[in-house]
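> predicted model and sequence follow; I will ask about them next.
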Amino acid sequence: MKAVVQDRYGSADVLEFREVDQPVPAAGEVLVRVHAAAVNAYDWHLMHGDPKLFRTVAGLRRPKVRIRGRDVAGRVEAVGSGVKGLHPGDEVFGEADGTFAEFVCAQDGEVDLKPANLTFEQAAAMPLAANTALMGLRDVAGVRAGQTVLVNGASGGVGTFAVQIAKAYGAEVTGVCSTRNVDLVRSLGADHVIDYTREDFTRGTPRYDVVLDLVGNRSLGELRRALTPAGALVLSGGGVYEGGSVLGPMRLLLDARLVSPFVRQRVLQLPAKASKENLSALRELAESGKVTPVIERTYPLAEAAEAIRHLEVEHARSKIVVTV
């Protein structure tokens, strides 16, 4: 099968489109024929091996997982022993390592039936990003109707889902983005939109019950200043953070861990984890029309390296999708 393979850390130039062996599903796995896969900041970090501390998990000298891609939407080709509820021919979406390929093996617990009203491209855009938004708002912050929520990075892959999910839970939502994305964020249902090139949300008078930070370019003190006295600050490790090449996004997360025991405000980290239950919840949100994936651009599988380069260099908004 064809796949996008990485043998060493570096820029998008290290990615090669070449022939590799087709995987075989083990017990508890399903073999998926990939129709579409999405690009995430996760792919960029893994490609570069950045921050350096990340390599202790991903591989010290070279990536342990050689095929890039994490999100997938496609059709089940075969199932391993012990798999229940999925059968060959089922249309599915979810997460797996190595989705920039014609086929991928996924854990049964990390894929579920695709939303019936979405295309494969739209479904592929959801799993990692939408799950991150769902867990950050529902599970970590406990967002409920009537609360005020600010999403910093509202036009990005996770942010576009976060705005919609917060609205689905009945919150009053403020999105922070650049000038060119104001109309996009407003179209997602945001009640208020702040253009960060003109206004600093950490110095304004509004205070928010929940701040979901997806950018990481503000200090912990600045972010806490935007909260109500008992508000919740949720930090995600998926953006472009100022922490150096060694710690990267973990610098802000470490600061949060040190500070949180001593303040009334809740300073929380977002440990997003794929699950069939969350995918089912996302499917319900999509099929009810409360959440719709936004795709900026698609690339064919052979140009997956360009897709990642676009995310890195062009500061892509919403989602970039690779089609197979």
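Happy to help now that I have it.

> could you use CA atoms for every contact and neighbour count after this?
Fine.

> over to the closest residue to residue 37 other than its chain neighbours. Which of the three states is it?
Spatial nearest neighbour of residue 37, excluding adjacent residues (CA to CA, 6 or more residues apart in numbering): residue 72 at 4.5 Å. Following DSSP: H, G, I helix; E, B strand; the rest coil, the label given to residue 72 is strand.

> got the contact list for residue 72?
34-38, 93-96, 99, 123-124, 127 (CA atoms under 8 Å, 6 or more residues apart in numbering).

> switch the cut-off to 7 Å
Going by CA atoms under 7 Å, 6 or more residues apart in numbering, residue 72 touches 34, 36, 37, 38, 93, 94, 95, 99, 124.

> I'd like those residues as TSV, with secondary structure, neighbour count and distance to residue 112 appended.
Shown next, in TSV, are the contacts of residue 72 (DSSP: H, G, I helix; E, B strand; the rest coil; neighbours: other CA atoms under 10 Å; distance: CA to CA, whole Å):
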residue	secondary structure	neighbour count	distance to residue 112
34	strand	27	14
36	strand	29	15
37	strand	36	15
38	strand	33	16
93	strand	34	6
94	strand	31	6
95	strand	29	10
99	coil	30	15
124	helix	33	12
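
> hang on, residue 104 is in a helix, isn't it?
No: using three-state DSSP, the secondary structure at residue 104 is strand, not a helix.

> pretty sure it sits against residue 29.
No: the criterion here is CA atoms under 7 Å, and residue 104 misses it with residue 29 at 9.9 Å.

> between the two, which one's more packed in?
Taking other CA atoms under 10 Å, residue 104 and residue 29 do not tie; residue 104 has more neighbours (26 against 22).

> once you drop chain neighbours, what's closest to the more buried one?
That would be residue 32: by CA to CA, 6+ apart, it lies 5.4 Å from residue 104.

> in a strand, the one you found, correct?
Yes: Residue 32: assigned to a strand according to three-state DSSP.

> neighbours around it, how many?
30.

> does it really touch residue 76, like I thought?
Yes: using CA under 7 Å, residue 32 is in contact with residue 76, at 4.5 Å.

> structure B:
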Amino acid sequence: MNKLPAKTLLTVFICLTAFCGAAYSQANYRKIDNYKPFYGWAHHFPQDYMILRQFDNEGKNYLLLVNPQTLETRIDERSFYDVKPMDVAAARDFFKSTPYQKALRRAEKQSVTIQDAGIESGLPKETGINLTADLCPSHRPLDRRIFTDIFNEFKKVERPVPVALSVTGVWMRQHPQDLDWLKQMQQKHEIYITWINHSFNHHVSLKAPLKENFLLEPGTNISYEVLETEKAMLKNGLLPSVFFRFPGLVSDQQLVYKITDFGLIPIGTDAWLAKGQQPQAGSIVLIHGNGNEPTGVNDFIKLLQSKTRSIAGKQWLLYDLRESVDEEFEGSK
């Protein structure tokens, strides 16, 4: 598949639905068994893929694959591919020159800080942002203004509008109607969602220090937090991406490497709007769409309104997180 410019989002969508059929299917894998990490090389002419997961569903064996050039994921039957199993280190070395592996290495280099480790911005040369909205566990309903407003602002110049949603397993379980509403917006080609793994439980303590909080809480089962979220995505007809966002943006170096060993790229932010951080060109913007952070949502809506003329002139756009990351690392070492 030819490399597409970041702004050609409708073309990207057509590619995902036509060329990569299984990648965008709304199939719900209701009877998943033996879901586990499985790494290696898979080939179906003319494309090489890195294998991330393997599972069974209704008597068939499936693979979760990533295109290491575009960071696009897909689910397919194993029988469609030539497959060479490898351990994770060998697989990463095999694909070491690709944008996907370069992004993983960049995230690992930024792993020392306890907050906001990982990739914090996309394409600094582009005028626009990468919007990410977190869906942490919440008793409040989805803040639908985010999605209706971005569609209304961008529908004449950019459709579907790309947005990345960091979703937890608990939120999916608690908000099936909100999840269905988002899926309907995607099915109508109003938005295109990159689904980011945000852990299953998103445990948080109001008293514990950061070094013992969120996923750093003693006794946390990282495999469960990662893999059960992916399984919940698949059972709900969602396609897991190669991105992971730490709950509370809290991690340590050891935890970052555990996540990258799953083949996932930690995504931070350089513009958490509710904290007063202002987005720059190429920023990965963070807001919470779970109803718990109206200030951040209001700030984003004000930002949209201030950019109305620039949006109309295609001078300020929302970018697909996968494309921003893969283009940033395409020519890097």
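Cool, got the structure. Every value quoted in this text rests on a predicted model; they were computed, and no experiment measured them.

> TM value for the aligned chains?
After superposition, the two chains reach a TM-score of 0.29 (TM-score structural alignment, normalised by the length of structure 1), with 152 aligned residues with a CA RMSD of 6.3 Å.

> before we move on, the earlier item: JSON lines for the contacts of residue 72 of structure 1, including distance to residue 284 of structure 1?
JSON lines is the format used below for the contacts of residue 72 of structure 1 (distance: CA to CA, whole Å):
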{"residue": "34", "distance to residue 284 of structure 1": "22"}
{"residue": "36", "distance to residue 284 of structure 1": "20"}
{"residue": "37", "distance to residue 284 of structure 1": "21"}
{"residue": "38", "distance to residue 284 of structure 1": "20"}
{"residue": "93", "distance to residue 284 of structure 1": "13"}
{"residue": "94", "distance to residue 284 of structure 1": "14"}
{"residue": "95", "distance to residue 284 of structure 1": "18"}
{"residue": "99", "distance to residue 284 of structure 1": "24"}
{"residue": "124", "distance to residue 284 of structure 1": "15"}
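
> quick one: which of these is nearest residue 257 of structure 1?
Nearest to residue 257 of structure 1, judged by CA to CA, of the contacts of residue 72 of structure 1 is residue 95 at 28.1 Å.

> just checking, the closest one touches residue 111?
Yes: counting by CA under 7 Å, residue 95 of structure 1 touches residue 111, with 6.3 Å between them.

> quick one: contacts for residue 92 of structure 1?
73, 74, 75, 111, 112, 113, 114.

> got a winner among these for most neighbours?
Most surrounded of the contacts of residue 92 of structure 1: other CA under 10 Å gives residue 73, at 32 neighbours.

> can you tell me how far residue 240 of structure 2 is from residue 230 of structure 2?
6 Å (CA to CA, to the nearest Å).

> neighbour-wise, which of these two wins?
Neighbour count, other CA under 10 Å: between residue 240 of structure 2 and residue 230, residue 230 has more, with 27 against 24.

> tell me which other helices or strands the biggest strand by length in structure 2 touches.
The residue-count maximum for a strand in structure 2 (DSSP state E) belongs to strand 32-44. Strand 32-44 of structure 2 sits against strand 47-57, strand 82-86, helix 88-94, with contacts defined as 3 or more CA pairs under 7 Å, 6 or more residues apart in numbering; DSSP states H and E.

> and if we set it to 10 Å?
strand 47-57, strand 60-66, strand 82-86, helix 88-94, helix 222-235 (3 or more CA pairs under 10 Å, 6 or more residues apart in numbering; DSSP states H and E).

> tilt between the second one and strand 32-44?
Okay, so that is strand 60-66 of structure 2. 60 degrees (axes from the mean of the first three to the mean of the last three CA atoms, to 10 degrees).

> show me the contact partners of the following helix or strand past strand 60-66 of structure 2.
Remark: after strand 60-66 of structure 2, the chain's next helix or strand is strand 73-77, criterion DSSP states H and E. Residues outside strand 73-77 of structure 2 that contact it (CA atoms under 10 Å, 6 or more residues apart in numbering) are 16, 20-25, 27, 49-57, 60-67, 194, 234, 239-242.

> list the buried residues for strand 73-77 of structure 2?
73, 74, 75, 76, 77 (16 or more other CA atoms under 10 Å).

> of those, closest to residue 298 of structure 2?
Among the buried residues of strand 73-77 of structure 2, and counting by CA to CA, the member closest to residue 298 of structure 2 is residue 73, at 32.2 Å.

> next, the buried residues of stretch 85-94 of structure 2.
86, 88, 91, 92.

> my guess is the first one contacts residue 37, does it?
In other words, residue 86 of structure 2. No: in this structure, residue 86 of structure 2 is not within contact of residue 37 by CA atoms under 10 Å, at 11.1 Å.

> now do the shared contacts for these two.
Common contacts of residue 86 of structure 2 and residue 37, defined by CA under 10 Å, 6+ apart, comprise residue 51.

> export the contacts of residue 92 of structure 1 to CSV and tack on secondary structure and distance to residue 212 of structure 1?
As requested, the contacts of residue 92 of structure 1 are exported to CSV (DSSP: H, G, I helix; E, B strand; the rest coil; distance: CA to CA, whole Å):
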residue, secondary structure, distance to residue 212 of structure 1
73, strand, 27
74, strand, 31
75, strand, 34
111, strand, 26
112, strand, 27
113, strand, 28
114, coil, 27
